[in-house]
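need a 3D model of the following:
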Amino acid sequence: MSNELLPMVYVVDDDSSVRSGLGMLLMACGYRVLTFESGTHFFQAEFKDEPSCILLDVNMPGLSGLEVQEHLNKRHCPIPVIFLTAYGDISMSVRAMKAGADDFLTKPVQKEDLLRAVNNAHQRDLEARKSRTLIDELRYRYATLSERELEVFHLVVRGKLNKQIAYELGNSERTIKAQRSSVMEKMQVSTLAELVLRATQLGVFDLDTPGD
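Modelled structure (predicted):
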């Protein structure tokens, strides 16, 4: 595996010995590592859009770890965050987890716990990336539908029959059948169930909302 394909871990901690120790451990276990002495230095860096996670100290001069997390959330940055702290308490961990942290570990952290947390964070990041890629592709397909095809799409996923759609839109059933076929082709699905799933994934149809 080339070095660029190895998972990335960003270590943000004001303690140089912690940065060094975590960096050596993670690199020895097959990760790429970049270290930062503060949240400010972390935000000054430029990053590739790649599978990664952050090991983030809670108590740091300047921006605290929780403030770094807050800034990431405001920027809609989906990178998984694992907190590390020697002075954590329940309220702090609850706040971090509610804000979307993947894990909250106490220093000194055991190697097995650290690697498990990092691996879980990377797996979640990979799955989230796949999901975002799928949604982007679905949005592209959805955007190719004509205005009339969009009307047919929304009526079909709500369980309307071709003859019902034809009556509602003032077209012949034959025309609706052709438009429905075009919708299925453009959305790259072969069944109504698949089309409903795509509509749900796009957020244009709620399975919990009853049809007309």
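
could you use CA atoms for every contact and neighbour count after this?
OK.

what about the most centrally placed residue in the chain, which helix or strand?
For the chain, the residue nearest the mean C-alpha position is residue 128 (3.5 Å; Cα atoms, centre = their mean). Element membership for residue 128, per DSSP states H and E: helix 111-143.

second chain to compare with the first, below:
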Amino acid sequence: QSVAANGVQNMKSQPISKRVRVAVIEDDDSVRQALSFQLRTAGFEVAAYSSAEELLEASDAKEFDCVVADIYLPKMNGLQLQEELNRTIPYASIVFITGHGDLSLGMHAMRKGAVDFLEKPVDERALLSSIARGADISRRRRAERSQLVGLEQLHRSLTSREREVFTLITSGLLNKQVAAELGTTERTVKAHRASVMVKMDAGSLADLVRMAGVLQIHSS
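Sure, this is the predicted structure:
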């Protein structure tokens, strides 16, 4: 079986809450309806829009796992939509479809992060594979974004001195070295370190080092 077929089978076996959510944007009514039916039949949860503006105005725009859009849309075209998604929903993935083979447009879209650029009539296997790949990318990015936001909130709960200790111990310094760096006692550093562990919900120093990496905190 193809990658796409396996991906769709796995999606069908998952709970509804885990089904891949796809936004279809196509200004041609017949094409939009046919594409939506095709994707629903394949096991995706689909919402269809006639324009890029409709998607951006939707209350659940940030919840889609993949956007499938015609690159030649009225008013805001596909490339402009991609630029707006990159700015407002950076974890969103997009697959472009087009009735006009334009390699330069496709290359531009791919350089900007598009998952794929497919010509109409779209090969079903290629489309399903691209959507499954895009959904994986989007979900991973969303999870990473959620983790970052959570860690930033925890880090803000630290006192200024605790942040200094956090930075120094995750850079590889021992407690006594941190104490010398900060002009305090090793006992005080241990107390701050213990507080940092609790506030950051870390089980080990390795956890703190990983968090520092996610937060991009490095000792100067």
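
overlay them and tell me the TM-score.
TM-score for the superposed chains, counting by TM-score structural alignment, normalised by the length of the first structure: 0.87, backed by 207 aligned residues with a Cα RMSD of 2.1 Å.

what residue of the second structure takes the place of the residue nearest to the centre of the first structure?
Using TM-score structural alignment, the equivalent of residue 128 of the first structure in the second structure is residue 141.

that match and residue 91 touch, don't they?
Yes - if you go by Cα atoms under 8 Å, residue 141 of the second structure and residue 91 touch, sitting 5.0 Å apart.

what sits against residue 153 of the first structure?
Residues in contact with residue 153 of the first structure (Cα atoms under 8 Å, 6 or more residues apart in numbering) are 180, 183.

so how far is residue 73 of the first structure from the residue located most distally from the centre of the first structure?
Relative to the C-alpha centroid of the first structure, counting by Cα atoms, centre = their mean, residue 172 is the outermost residue, at 42.9 Å. Going from residue 172 of the first structure to residue 73 of the first structure by Cα to Cα, to the nearest Å gives 50 Å.

ok, now residue 185 of the first structure?
Going from residue 185 of the first structure to residue 73 of the first structure by Cα to Cα gives 37 Å.

rewinding a little: for the helix holding residue 128 of the first structure, buried residues please.
Going by neighbour count (16 or more other Cα atoms under 10 Å), the buried part of helix 111-143 of the first structure is 114, 117-118, 120-125, 135, 138-139, 142.

now swap in stretch 141-160 of the first structure and tell me
142, 145, 149-150, 152-158, 160.

and if you look at stretch 52-65 of the first structure?
52-60, 64-65.

among these, which lie within strands?
52-57 (DSSP state E).

distance to residue 22 of the first structure for these - can I get that in CSV?
Conversion of those to CSV gives the following (distance: Cα to Cα, whole Å):
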residue, distance to residue 22 of the first structure
52, 15
53, 14
54, 12
55, 9
56, 11
57, 12
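
nearest to residue 176 of the first structure among those residues?
residue 52 (46.9 Å; Cα to Cα).

which one in the second structure is aligned with that closest one?
That one, residue 52 of the first structure, aligns with residue 65 by TM-score structural alignment.
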